[in-house]
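Undergrad: build the 3D model from these lines:
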Amino acid sequence: MNSSLSPTAILGIIAVYFAVLVLISFLTSRKGNDNESFFLAGRKSPWPLVALGMVGASLSGVTFISVPGAVGAGGANEAFSYMQVVFGYLLGYLFIGVVLLPLYYRLGLTSIYEYLKGRIGPYAYKVGAFYFLLSRVIGASFRLFLVAIVLQEFVTGPLGVPFGVTVAITIALIWLYTFQGGIKTIVYTDTLQTICMLLAAGLTVYFIGQALETDLGGMVELIRNSDYSQMFYFEGGWTDPNNFWKQFFSGALITIVMTGLDQDMMQKNLSMPNLRDAQKNMATFSIVLIFANILFLSLGALLYIYATSVGLAIPEASDQLYPSIALRHLPAGAGVVFVLGLIAAAYSSADSALTALTTSFCVDFLGMNEAVPGGKDDVALAADKRKRLYVHVGFSVLLFFVILAFKTIGDRAVINSLFKAAGYTYGPLLGLFAFGLFTRLRVREVVQIGNFQLPALLLVCLAAPIISMLVDANSAELMLGFEFGFLILAFNGLLTFLGLVALSDFGDFQSIEETNDDGSATGE
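TA: This next block holds a predicted model:
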C-alpha cells in the first residue's frame, strides 16, 4: 500500500465523511421525522437534487469497482460495449416517464405495489412486494459485501478488526443517518455521494494521466488507439454476449424493471411535488448517467493501459484492479479519492435500499398507509412511528446476517449466482405490471389441483422464475449457442404474463380506465 496512506489515515477519512452525512441527517430531519417525511419527504423533494442523487444510486459500489474492471477482462461488457446497455436505458426511461410515472402519481401511491392490489388483487400485491423485498435484501447485501471485502483487505484487516465488526460498523452507520429522516435525508446524502463518486473517478483519471505523463487529449488518444475503445458490436450475432441489439434491449428492460418497477428507485420520484418535476428528474438523470458511464469506462481503459505500461500483473478478479492500483501504485491522493468514491458508491445504493425496504414492509405488509375513518389520532401515529423504527432496525440486522452468510459461503461464484438468482424475481414483477397495464383480464383467485385449491397467481409467479433459471442454464445447448444474458428478464416476464392470461376469467374484463383513484375496479 502507498506508504503515505495508512489504514488509520483511511479510517480518519471515512470518519470525517460519515460525520458530514450525520450532520446532513440532523439538518434534514429536525423539522419533521414522521412517517410521511420518512416515506416520501412530504412530497417536497427538489427534482435537480433527486436527479443527481439517483445517478449514484444507479451506479452503486458494484459499478464503481466492476465496470472499470470489465473493460479489459474479455467476455460480456468488454471494452466500451457496456454503453450499448446504457443507450438502451434511454428507451426504458422514456417508458417510465410516459407510462409509469403518470400512473403512480394519478393513484397517489406511497408504495408502487399498491397498484397491483387495486388492479389485480391482494395476492398480486403481496407477491410483488415480497419479490421486491427479496431482491433488494440480496442485492444490497451483495453490494455491501463487496465493499466490506475491500475495506477488510486494505483498511480494517491490517488493524486486526474482524470481518463481522467491519460489517456491523458499515451497517450501523447507514442506520444512524437514515433512521430519522428516511427519504427526506437520502435525497441530500445521495446528491453528496454522487458528487464524491464522480469526483473520485475524474481525479483518478487525472492521477493516471500524471503517471503516464500525458494530458486529457493524450489520454483520449491512448484509449482510442488501444484494444479497449470498441463500443458497438454488430458482427457477432445473437450468440455474442456483446451483440448490440441484445445489449440495447437488455438495457431497456433492466431500466423498466429495476428502476420503474422498483420501490427503491421510484420512491425518490414519488417524493417530488408533482408529475412534471418527476419527469424532468428522469430526463436529467438519464442524460447525466450517460456521461457518468463514459467516465467509468474511460477510467477502466486507462487502468489497463497504466498496468501494461508499468508491467503490473492484472488481478485474476478484475474488480480488484481499480482498488489495487489506486491504493498501492498511484500517489496518496488517488487512494484518498478512491476510498471516498467507494464509500459514496456503496452507501448511495445501500442507504436508499434500507429506506425502501422499510417503506415497503411498513406500507405493503403492516398497512401503515391504509385510510382510517376520521384519520389517525396522535396515539396511532406514534405507534406507527415506533413500528417503522423497529422495522428499520430489523432490516439492518437482516442485511448484517446475509452479508456474514456470503462470507461463510466464501465461493465468489456461488455468491454471484445468488445475486443473479435475485434478479430472476424481477421477471414476475414485469409480468404482473404488464398484465395490469395491457390487458383487461382478471386472474382467478384459485386453481383446483386434485383436492386442493391453490392461489393461481402465486403458482405462476413461483413457476416463471424457476423455469427461466432452467432455460437460461441450458440455453446454449438448446438454442445453438444462444445465451439470454439480461434478456432472461423478458423471457421470465413473458412466462408470468402468459401464465396469468391462461388462468384469467375471460368473462370478467376490466381496463385501467375503469378503475377508481385507489386502483380498484369501478362498480366494486
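Undergrad: okay, CA-based contacts and neighbour counts for the rest of this
TA: OK.
Undergrad: for the residue nearest to Gly236 when sequence neighbours are not counted, list the residues it contacts.
TA: Ranked by C-alpha to C-alpha, 6 or more residues apart in numbering and with sequence neighbours excluded, the top spatial neighbour of Gly236 is Asn243, at 6.2 Å. The contact partners of Asn243, by C-alpha atoms under 8 Å, 6 or more residues apart in numbering, come to Phe232, Tyr233, Phe234, Glu235, Gly236, Gly237.
Undergrad: this one as well, want them side by side:
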Amino acid sequence: MNPLLVITVISSYFILLMVISHFTSKSDDNLTFFTANRQSPWYLVAFGMIGASLSGVTFISIPGEVGNTAFSYFQVVLGYLVGYFVIATVLLPLYYRLNLISIYTYLQQRFGNFSYKTGAFFFLLSRIVGSAFRLFLVAGVLQIAIFDSFEWPFSVTVAVTIALIWLYTFRGGIKTIVWTDTLQTLFMISAVVISIYLAKDSLDMSWTSLTERVSSSGYSKIFVWDWQSGQNFFKQFISGAFIAIVMTGLDQDMMQKNLTCRSLRDAQKNMFWFCIVLVIVNFLFLSMGALLYIYAEQMQIAIPTRTDDLYPMLALGHFPAIAGVVFLLGIVAAAYSSADSALTALTTSFCVDFLGLGQDDKPISKKVRIRVHIGFSIILFLVILVFKAINDESVITAVFKAAGYTYGPILGLFAFGLVTKYSLRDKLVPIVCFLSPILSYIININSEAWFNGYKFGFEILVVNGVLTFIGLFLLKVKNENYRAL
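TA: Below you'll find the model as predicted:
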C-alpha cells in the first residue's frame, strides 16, 4: 500500500481519538481518571469491552488458527458465558459493595498487606508483558506499512506508537477509554464485516451459497471429543469459564471499565449484553477465517507457513485497496483498544495499590499520577525493544504465554477469600504465589509423559489456581472474627 495513504488513514484515526479525548477530559481530575465519576452509560461500556477483549493478537490469530483447529475455539467462547455469569453475580456485587477503585484492595481487607501487594504485583507483571507483546505486533505492522519507506528505526515506531496512547489517555484516563474503546470496537467489527463482504464478492458468491460453502467445509467443525486433544470440548469449555473469570473478573484493566457504571444493576446489564455481542463477534472472526482459507484455495494462493500471516497477506496484497485500509484500521483499533486501557489500569493499580493514593484519606496527587503514567509508558517502550532485540518469535510467544501463568495466583487468592472463612499467614503468601506458576509450568511441559499422553490446553490456568489454593490452605489460620466482605 502507498505509505502516504496509510499515514493519512491512521493520522485521521488518531485525530478522531484526540477529539474524543478533548471532550471527555474537560473535568481533568483524578476521580475522572480512575473511575470516570461512575457515570459511564452501561451500553457504551458493554460495546467497548469487546475491543478490549479482542486484542490485535486475536484479530490476526483467530482467523488464521481456523486452518489448524477449525471452529474449536468457539468451545472456549461458550465457556466464557459461564465465567461472565460468575462475574455478574459474585464479583461485581462484591466490588460495588466495597466501593473499590482497585479490585486488589479486596485482598488487603480479606488477608492483609502481603497478599494484597502480591495480587497487584502479578497483575502488573502480566499486563506489562501482555500489553508490550500486543504493541510489539502493531508496531511491526506500522513499521512495514509506513516507517520502512522513510528508513525510520523500529525504536522511533515504538515511541510514536506509545506516545499516541499517552496523548489521548493521560488526562481523561478511564473516562476517555470508555468512549475510545467504543469507537475502536466499531472499527474492528467493521473491518471483519467488510473483509467478509469483499472476499464473498471476489468469489462471486451469494450470502446463501457462502454460508453453505463455509458450513460444508471442514473448517466449520466446532466440537472435539478426543480427551487427549488440546481442543477437547470439556478442556476448552472449562478453561473458557476460568479465563473469563480471571482475565476479566479478576483483572483491574477490564473491571475498571465495569466499575465506571452508575450502579451495580447497570454493570450487570453491561455484562449481559457484552456476553451476547462477544459470542456474535467471535463467530464472525471464525467465519472470516474459514472464508479466507476458501478464498486462498480457490484463487490458488499459497497459504503462509505462519497462519497469523494469512489475513494480513490477503488484505494488503490480494483484496481491493479498501480492504487494506480497513485491515490497518482494524488491527490498530484492536491493538490500541487493549493497550490504552492497560496503560490506564497499570497507572491506577500502581497509584492505589503500591503508593496508597486514595486510601486512608491519602489524597491522590495529579502530578504523581501523571508521572506514573509516563513511567509505565517508558517501561512498555523498553520491554518492546527487548522483544525486538530477542528477534525470535518462538521465544517472544513463550514469554507472552508465560505471562498467562501469573493469573493463576490471582485466581487462587480470590477463590480462597470467597469460599473459605480462614485467614492466612500473610507474610508467607508471596512464596506460595511464586511457586505455583513454576510448578504449573513444569507440569505442563511434562504432562504427556506423566499423564499417559494427556496434553494441557488453556486449562493449565485452572491447575495453577488450584495449586495456589492448596498452598494457601497450608497457610490457613482460623479466623474467629470472620465477616464476609
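Undergrad: returning to that earlier point: filter the contacts of Asn243 of structure 1 by whether they're kept in structure 2.
TA: Of the contacts of Asn243 of structure 1, the ones still in contact in structure 2 (both residues aligned by TM-score structural alignment, their matches' C-alpha atoms under 8 Å) are Phe232, Tyr233, Phe234, Gly236, Gly237.
Undergrad: would you agree the third one falls within a strand?
TA: Pointing back at Phe234 of structure 1 there. No. The assignment for Phe234 of structure 1 (DSSP: H, G, I helix; E, B strand; the rest coil) gives coil, which keeps it out of a strand.
Undergrad: and Tyr206 of structure 1, what's its match in structure 2?
TA: With TM-score structural alignment as the criterion, Tyr206 of structure 1 lines up with Tyr197 in structure 2.
Undergrad: oh, I was asking about Leu366 of structure 1
TA: So, by TM-score structural alignment, Leu366 of structure 1 is matched to Leu355.
Undergrad: hmm, back to that, which element, helix or strand, includes the match of Tyr206 of structure 1?
TA: Using DSSP states H and E, Tyr197 of structure 2 sits in helix 174-202.
Undergrad: compared with structure 1, how much does that helix deviate?
TA: For helix 174-202 of structure 2, the mean distance to aligned residues of structure 1 following superposition is 0.4 Å (mean C-alpha distance after the TM-score superposition for structure 1).
Undergrad: which strands or helices does that helix pack on?
TA: Identification of packing neighbours for helix 174-202 of structure 2 by 3 or more C-alpha pairs under 8 Å, 6 or more residues apart in numbering; DSSP states H and E yields helix 3-24, helix 30-35, helix 42-53, helix 154-169, helix 252-258, helix 264-298, helix 321-349.
Undergrad: hmm, back to that, quick one: map the residue nearest to Gly236 of structure 1 onto structure 2.
TA: The equivalent of Asn243 of structure 1 in structure 2 is Asn232 (alignment by TM-score structural alignment).
Undergrad: gap between that match and Lys367 of structure 2?
TA: 51 Å (C-alpha to C-alpha, to the nearest Å).
Undergrad: what span of structure 1 lines up against stretch 138-145 of structure 2?
TA: Taking TM-score structural alignment, stretch 138-145 of structure 2 hits residues 147-154 over in structure 1.
Undergrad: buried stuff in the matching stretch?
TA: Across stretch 147-154 of structure 1, burial judged by 16 or more other C-alpha atoms under 10 Å covers Val147, Ala148, Ile149, Val150, Leu151, Gln152, Phe154.
Undergrad: ok, and what's touching it?
TA: Contact partners of stretch 147-154 of structure 1, identified using C-alpha under 8 Å, 6+ apart, comprise 1, 7, 61, 157-158, 161, 163, 166-167, 170, 323, 342-343, 346.
Undergrad: what residues are up against Val463 of structure 2?
TA: Contact analysis of Val463 of structure 2 by C-alpha under 8 Å, 6+ apart lists Gly408, Ser440.
Undergrad: then Ile415 of structure 1?
TA: So Ile415 of structure 1 contacts Phe142, Phe406, Ile409 (C-alpha under 8 Å, 6+ apart).
Undergrad: from Ile162 of structure 2, how far off is the aligned partner of the last one in structure 2?
TA: Structural alignment (TM-score structural alignment) places Ile409 of structure 1 against Ile390 in structure 2. Spatial separation of Ile390 of structure 2 from Ile162 of structure 2 under the definition C-alpha to C-alpha is 20 Å.
Undergrad: identify the residue nearest the equivalent of Cys275 of structure 2 over in structure 1 in space, chain neighbours excluded?
TA: In structure 1, the residue matched to Cys275 of structure 2 (TM-score structural alignment) is Ser286. Spatial nearest neighbour of Ser286 of structure 1, excluding adjacent residues (C-alpha to C-alpha, 6+ apart): Leu90 at 6.5 Å.
Undergrad: what's in contact with the strand or helix carrying the one you found?
TA: Assigned by DSSP H and E, Leu90 of structure 1 belongs to helix 82-95. By C-alpha under 8 Å, 6+ apart, the residues outside helix 82-95 of structure 1 that reach it are 231-232, 244, 247-256, 260, 282-283, 286, 290, 293-294.
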